[in-house]
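> one predicted model, sequence on top.
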Amino acid sequence: MHTDPAVPIQVALGCPDDAEPWFKANYALLNRPELGDEYTRLLNAWVTLEQKHDFVMGKGSKNRVTVPKPDVLQSWIASGRTRSRKQPVVVNIEVFAAQVVTWWGALQPEWRQLDDAGLPMATRRVRGDWGQPLDVHGQNGMLSAVACLGWWGTALGSPEARASDLRWCRLIRDVAWVCEEMAQRL
C-alpha cells in the first residue's frame, strides 16, 4: 500500500525478453508487487543490475564470508533454487531476520560502517570498490539478497507488519541502493 505522496509509486519494470532462463525463473518467483513500492524498487534495481551484466551467470565469490548464509537460503540453493518451483517458507521470522542482517553486514566492504543493530549506516556515499563477495552477479550474486527480502516480507504478511519491521524496511532500501550504485558504475 502506497502511503507517502512524496515518494513516487514504483512500477515494476517487468522481466526483460532477452533475459536468460535462470533470471526469468527467479524473477517469476520474486515478482511480488503485494510487498509494496520499496520492494518493487528493489526488484527494479536488481533487474537493471543484471541487465547491465547481460544476465550472465556469474561465478560465486572466492572470498569466503565468515558468516554463513541464512538457513532458508542455504536450503533453497541446495534444492536447486527455482527447479523446485516452490518458495521457501520462513517459519521463525526473528531467527531468519537476525541471520539475514548478520549475513548482509558481513558482505559489506570495509568502508561501509555498520550500526549497533548490524545494519549498514544510512550514509549513502560510495567510498571505494564494492569488492568481493558483494560484487557478484548472476544467480550467485544479488539474487540471494533479493530472495531473502522477498521471503521475509512474505512471512511478515500484512503491509502494516512490513512497515513496522524497521530492519526489513532498512534492508530493502539498502539492498536497492547497493544494486543501483553498482549498476551505475557499469
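Everything's here; your move.
> make it CA atoms for all contacts and neighbour counts henceforth
Will do.
> who's in contact with the closest residue to Gln139 other than its chain neighbours?
Nearest non-adjacent residue to Gln139, counting by CA to CA, 6 or more residues apart in numbering: Met57, 6.2 Å away. Counting by CA atoms under 8 Å, 6 or more residues apart in numbering, Met57 touches His137, Gly138, Gln139, Asn140.
> now do Ala147
Leu30.
> before we move on, back to that, which SS class is the residue nearest to Gln139?
coil (DSSP: H, G, I helix; E, B strand; the rest coil).
> and the helices in this structure?
21-30, 37-52, 71-78, 93-107, 143-156, 159-164, 166-184 (DSSP state H).
> comparison target below:
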Amino acid sequence: PVWVRESFNQLEGRGYGPEFMRAVEWWTVLERTYGWETSTKGLGTDRRPSEVGHWLRVLRRNLAKPPQIKKESQYAMLWWEWWAGLQPAWRECDNRGIPVIGGSGDWNALRAPGKNSLLIVLLSLAWWREAATNATMQRWTAALADVAWV
C-alpha cells in the first residue's frame, strides 16, 4: 500500500542507523502479516505526548510536517509512560516504569494493524530523535531498542 511505502521511505531517509531500520523493517513485516489491513482501533492515548495527538489531528498526518517538540525532556518522559502503558500485562517494568526487554506472552495489547499503530510509535521516535540532545539521547536509544525488540 502507498501509506506503507511512503512511511517506510520517510523513516529510512532519516539515517538513524541499523537498529532504527531494523525496527522499521520489522514493522513492515508485521503489517504484511496483517494482510495490510487497516483497523479503526489505534493504540491507546493515555499519557501520549501531546505532539503526537497534534500531528494526528492538526498536521493531518503529513509525513513532511513533523510536530515541533519544545520540551524534549517532557516529551521523553511522556513517551516512555505512553509506551509502557501500551505493553501487555506480562511485560515487567524496572523501578523507573520502563519495560524490561525479555519475556514472552500474548501481544494482543499491541495488535492494531494499520496507520494508527506501531507506525505512530516509529514516527514519534523519529521526531524525538530530531529533537534529542545529550539530555535524552540515552533514553531515546533505550526506547529504540525496546521498540525494535517488540
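Ah, there it is. Remember, predicted model here, so these are calculated numbers, not experimental data.
> what residue is smack in the middle of structure 1?
Val146 (2.4 Å; CA atoms, centre = their mean).
> identify the spatial nearest neighbour of the aligned partner of that residue in structure 2, chain neighbours not counted.
Under the alignment (TM-score structural alignment), Val146 of structure 1 maps onto Leu122 of structure 2. Excluding the flanking residues, the one nearest Leu122 of structure 2 by CA to CA, 6+ apart is Val24, at 7.3 Å.
> what count of nearby residues applies to the one you found?
23 (other CA atoms under 10 Å).
> got it, and the one 4 residues further on?
Residue neighbour count, defined by other CA under 10 Å, stands at 18 for Thr28 of structure 2.
> Cys148 of structure 1 too?
With other CA under 10 Å as criterion, Cys148 of structure 1 counts 20.
> repeat for Arg85 of structure 1
Counted with other CA under 10 Å, residues neighbouring Arg85 of structure 1 total 12.
> how about it, what's its partner in structure 2?
Match for Arg85 of structure 1 (TM-score structural alignment): Ala64.
> can you count the residues close to the aligned partner of Gly17 of structure 2 in structure 1?
Taking TM-score structural alignment, the alignment pairs Gly17 of structure 2 with Gly36 from structure 1. Gly36 of structure 1 sits with 17 neighbouring residues when counted by other CA under 10 Å.
> could you measure Gly36 of structure 1 against Gly150 of structure 1, distance?
Going from Gly36 of structure 1 to Gly150 of structure 1 by CA to CA, to the nearest Å gives 11 Å.
> need the counterpart of Trp104 of structure 1 in structure 2.
Per TM-score structural alignment, Trp104 of structure 1 is aligned with Trp83.
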